[in-house]
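Participant: Any chance you can model this:
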Amino acid sequence: MIEKGRISALQMATLLYPTIIATAILLVPAITGEYAKKDMWLSPIWASLAGLFVIFLAVKLEQRFPEQTIIQYSGTITGKLIGKLIGVLIVLYYFHATGIILLEYGNFVIGSFLPRTPLLIVIGSMVLVCGLAVRGGIEVMARTAQVLVPFVILFFTLIMILLTPELNLDNLFPVMEYGLKPSLKGAIIPASWFLQLFIIAFILPVLKKGEKIGKAGILTVITVMITLVITNLVTLLLFGVITTSFTYPVMEAARFISVADFLQHLESVVMAIWVAGTFIKVSLFYYVVVIGTAQVLHISDFRPIVLPIGLFLTVLSFWTSSSLQELEQILITSFPFYDFFVLIIIPMLLLVIAKVRKKGATKNRRNKGKVKK
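Facilitator: Prediction:
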C-alpha cells in the first residue's frame, strides 16, 4: 500500500457523510422537486438503495482482494492490459468529478457571497488547502473530519429547528397523489450522490483490522438518507411546489429565519456548512485522484504529485462547464448514467468475473470470511 496510515470505521463514516451531503443539501431539493413534486421527501429513501448496493460491491471486492484498491485488483481480475484501462477510466472519472465539485463550490460562493471575487481565487484557495490535507494522508483527513463534522451537523440542525415556525403542513398533502412513480423518478438524480459512496473502495484498504465495515457503511447511508429526507421535507413545507424555482432552496430558507428581530441573516451558517463539507469532500476526491494516479503509474510515494495534480484539477474545473445552468444540465442529464456505468457496472462486472475465474482470497482478513454487521 502506498498509504501507510490507518483509520477506524467510525472515522471512515465521518469522512463519507459530508462527502455526500456537502453538495446534496443545496442542490438535491430543487432537482428532486422538479420530478417528485410533493413526494420529494420520499425520493432520498429510494435513492439510498443505490448507496447500499455500491457499498455491498466494494466490501465484497475488498473481501477477495484485501488491502487493494479497485485500481490494483482490476488488473488481477481482467488481465494487465484491460485492468490498466479500467484503472485509467476510474482515475479520469474522479478527475472529472472533482472538477465538477470544485466548480459547484466556486459558483455557490461567488453567486451568494463574494460576487466580485475571481472564480480562480475561490477554487484555487480550496484546492491549496485540500492539497495540504491530502499530503498529510488519510489519518490527517479523518481527524480533520472528526473535528468539522460535528459542527456541520450542529449548524444543519440549528437551521432546521429555527425554520419550524415557518413550516406549513398543508404543503405536504396529498401524499403519493399519483402513486410511487413521481418519487421514484425524483430518486434518479439523488441516487448519483449515493453512488459516490463507492469511494469507500479506496478507504477499505486503510482501515484498521477488526473494524465493523459493514455496519459503518450502512450507518453512513442511513444518516445521509435521513439528512436529505429532512432537507427535502423542510424545503417542501416552507416553499411548497415552488421549491424548484430556487437554485439553492436551503440558502433561500435560511433567509426566512428571524427570531425576535435578533437572530437573522443565517445565510452565513449555510455557508459554513457548505465550506466545511466541501473541504472534506474535495479532500477525499482529491486523495482518490492522487492515490489512483500513483497506482496506475506505479509511483511508490504519492506526496510529490499532490500539488501538480491540484494545479490540473483547478484548470479542469474551468473546463467542466461554461455556466451554472450548463453545470445543472450535466448533473441532471449525463452524470447519472456516467455514475451508473463507472460506479455500478464496472465493479459488478469485476466481482462477477472474479467469482467465475476464482480470483482473489476466499476469506476476509478481518473476520474469517465474514463482514461484521
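Participant: rest of the way, CA atoms for contacts and neighbours
Facilitator: Will do.
Participant: After the longest helix seen in the chain, which helix or strand is next? Please name it.
Facilitator: Of all the elements of type helix in the chain, the one with the most residues (DSSP state H) is helix 80-112. Next along the chain after helix 80-112, taking DSSP states H and E as the criterion, comes helix 119-136.
Participant: And the contacts of the following helix or strand past that following helix?
Facilitator: Toward the C-terminal end, the helix or strand that comes next after helix 119-136 (DSSP H and E) is helix 138-162. By CA atoms under 8 Å, 6 or more residues apart in numbering, the surrounding residues in contact with helix 138-162 are 3, 5-7, 11-12, 14-15, 18, 133-134, 231, 234, 254, 257, 266, 269-270, 272-273, 276-277, 280, 283-284.
Participant: and the next helix or strand after helix 138-162, what does it pack onto?
Facilitator: Sequence-wise, the next helix or strand downstream of helix 138-162 (DSSP H and E) is helix 181-186. Contact partners of helix 181-186 among helices and strands, from 3 or more CA pairs under 8 Å, 6 or more residues apart in numbering; DSSP states H and E: helix 9-36, helix 43-64.
Participant: just to revisit the earlier point, list only those of the contacts of helix 138-162 flagged as buried.
Facilitator: Among these, those classed as buried by 16 or more other CA atoms under 10 Å are 6-7, 11-12, 14-15, 18, 133-134, 231, 234, 254, 257, 266, 269-270, 272-273, 276-277, 280, 283-284.
Participant: quick one more, to check against the first:
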Amino acid sequence: MDKGRISSIQMGMMMYLTILATAILTVPSITAKYAKKDLWLSPIWASIIGFFTVIIVIQLSKRFPRQSFFQICEHTIGTLATKLLGFLYFTFFLIASGQITRTYAEFIKVFFIKTPVSVIMITMLLLSAFTVIAGIEVIGRVAQLFFPIFVFSVFIIIFLLLPQLEPSNIFPILENGLLPSLKGAIIPQIWFGELFLIVFLLPSLSDSKGMKWGILTVLLILVTFIITNITVLFILNQNTEFYIYPFLSATQLVNLGDFIESIEPIIIAIWILGTFIKITVFYYVTILTTAQWLKLSDYKPIVWPIGILIVEVSFWAVPNLMVNNHIDITVFPFLFPIMQTFIPLFILGMAVIRKKSKSLEI
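Facilitator: A predicted model of the protein is given here:
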C-alpha cells in the first residue's frame, strides 16, 4: 500500500496538530457553556479518553505487528463483520473529513467575505490531495516543519497577553462541584479520541516507540489545552461562552505600544497550517480505510474521487456554521467515542478472548 516510514516523533507531531488545529479556537467556548470558570479543569477529565484510546490501539498493534486495522479486525471478528465495519468507518471518516473541511472554510470566510466557500475548500483539498499522493513520509515531514511554528506562535501569543491577564477570574474554583467541569469535558473528549487515528499510522513507524510518544502527545495536548483555556478565562472571564472563537478574540487585546498590535493575521496563519495537517491526516486515513476495506493494492487512484466526495459531504452534512455547532454538541459526543474508542476496545477484547480460547484448545 504505502511503503513510506515515519518516526514516532513525527507521528506525535502529526496528531498534536491534528487535534489542536481546530480545538484551540472552538473548544474553549463550548466548554465554558457547561464548565463556566472551571473550563480549565475539563481537559483533564477529557484526556482520560485520550490515554485510554492510545493504550488500546498500541495493544492492538503489539498483538498484531505491522497489521492494518482491518487486517486485525479480520483476525478477531471475521471477514464479513470486517466488511460491515469497514463501510461504517469509511462513512465515518468521510463525514468527519467533510465536517473539518467545512469548519475550516467557515472560519476563513469570516476574513475573506467575498470568496466562495467552495473555492476555499477545494483549494485546501487540492493541496492535501497532492500531499496524500506523496505518501506518509511527506505528511510526516510537513508536520515536522509546521509543528515548531505552530507551538512557538501559540505560546508567544500567550506571552504577549500576560499584561492583560486577570488571575482572579479563576475564582471560585469548583463553586458548583465537579459536575460542571465533567460536563465541560464531553466536547473536548471528542478531540482526544482522535488519537485513534494512530492505529492507521503505527504500521508505518520506523521505530518501536509508539507507546512512549503516543502518551507524550496526549500530555502535550493536555498542557496546551489547559494553558489556552486558562488564558481565555483570565481575559474574557464568564463571557468566554459567548464568543465563537474566544482565543482569537482574546488576541485582539495584544497591544505593546506601536510595536506589536493586531496579531489576528498570525492566528489565522498558524490555524491554516495546523488545519492543513488535520485535513491531510483525515484525508489520508479516509483513503487508507477505503483501500484496505476494498483490498486495493494501491490507494492513489482513489485520492481524487474521495476528495470530490469530501467536498460534496461538506455541503450536504454541514450546510452552515450553526448546523456544524449543533452537530458538535448533539451528535459527535456520542458518535466519536463509539467509533474511536469503544469499537477498538471491543476488537481488543475479542483478540484477548480468541487468544485464551486457542491456549485452552492446546
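Participant: What does the TM-score come to for these two?
Facilitator: Once superposed, the chains reach a TM-score of 0.97 (TM-score structural alignment, normalised by the length of structure 2), with 359 aligned residues with a CA RMSD of 1.4 Å.
Participant: which residues of the stretch 201-350 of structure 1 fall in helices?
Facilitator: With DSSP state H, counting those that start in this stretch as the definition, the stretch 201-350 of structure 1 shows helices at residue ranges 213-239, 249-254, 267-296, 306-320, 324-332, 335-340, 346-356.
Participant: if we can go back for a sec, now the longest helix of structure 1 and helix 324-332, what's the angle there?
Facilitator: Our comparison of helix 80-112 of structure 1 with helix 324-332, counting by axes from the mean of the first three to the mean of the last three CA atoms, to 10 degrees, yields an angle of 140 degrees.
Participant: Off-centre distance for helix 80-112 of structure 1?
Facilitator: With CA atoms, centre = their mean, to the nearest Å as the basis, the distance from the averaged C-alpha position of helix 80-112 of structure 1 to the chain average is 12 Å.
Participant: So which bits of that helix are buried?
Facilitator: Going through helix 80-112 of structure 1 with 16+ other CA under 10 Å, the ones that come out buried are 83-84, 86-88, 90-91, 93-109.
Participant: Now the helices of the stretch 201-350 of structure 1 in CSV, please, with extra columns for distance to residue 22 of structure 1.
Facilitator: Formatted as CSV, these follow (distance: least, CA to CA, whole Å):
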stretch, distance to residue 22 of structure 1
helix 213-239, 10
helix 249-254, 12
helix 267-296, 5
helix 306-320, 17
helix 324-332, 15
helix 335-340, 18
helix 346-356, 25
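Participant: Tell me who's in contact with residue 24 of structure 1.
Facilitator: The contact partners of residue 24 of structure 1, by CA under 8 Å, 6+ apart, come to 190, 193, 228.
Participant: Can you find the partner of it in structure 2?
Facilitator: With TM-score structural alignment as the criterion, the equivalent of residue 24 of structure 1 in structure 2 is residue 23.
Participant: ok, residue 116 of structure 1 - how many residues close by?
Facilitator: Burial of residue 116 of structure 1, expressed as a neighbour count using other CA atoms under 10 Å, amounts to 8.
Participant: now residue 8 of structure 2
Facilitator: Applying other CA under 10 Å, we find 23 residues neighbouring residue 8 of structure 2.
Participant: now the one 4 residues further on
Facilitator: By the measure other CA under 10 Å, the count of residues near residue 12 of structure 2 is 26.
Participant: can you list the residues that contact stretch 55-63 of structure 1?
Facilitator: Residues from elsewhere that reach stretch 55-63 of structure 1 (CA under 8 Å, 6+ apart): 68-69, 197-198, 200-201, 204-205, 213-214, 217, 347-348, 351, 361-365, 369.
Participant: What subset of these is buried?
Facilitator: Among the contacts of stretch 55-63 of structure 1, the ones that count as buried by 16+ other CA under 10 Å are 68-69, 197-198, 200-201, 204-205, 213-214, 217, 347-348, 351, 364-365.
Participant: got a list of what the residue opposite residue 299 of structure 2 in structure 1 once aligned touches?
Facilitator: Residue 299 of structure 2 maps onto residue 302 of structure 1 when the alignment is built from TM-score structural alignment. Shown in contact with residue 302 of structure 1 (CA under 8 Å, 6+ apart): 2, 290, 291, 294.
Participant: Sort out which of these are buried, if you could.
Facilitator: Among those, those scoring as buried are 290, 291, 294 (criterion: 16+ other CA under 10 Å).
Participant: Map the second one across to structure 2 for me.
Facilitator: Residue correspondence to structure 2 (TM-score structural alignment): residue 291 of structure 1 is matched to residue 288.
Participant: Ignoring the adjacent residues along the chain, who's closest to that match?
Facilitator: What sits nearest to residue 288 of structure 2 in space, not counting adjacent residues and going by CA to CA, 6 or more residues apart in numbering, is residue 299, at 6.7 Å.
Participant: if I look at that neighbour, how far off is residue 173 of structure 2?
Facilitator: For residue 299 of structure 2, the distance to residue 173 of structure 2 under the criterion CA to CA, to the nearest Å works out to 51 Å.
Participant: What of residue 214 of structure 2?
Facilitator: Taking CA to CA as the measure, residue 214 of structure 2 falls 31 Å from residue 173 of structure 2.
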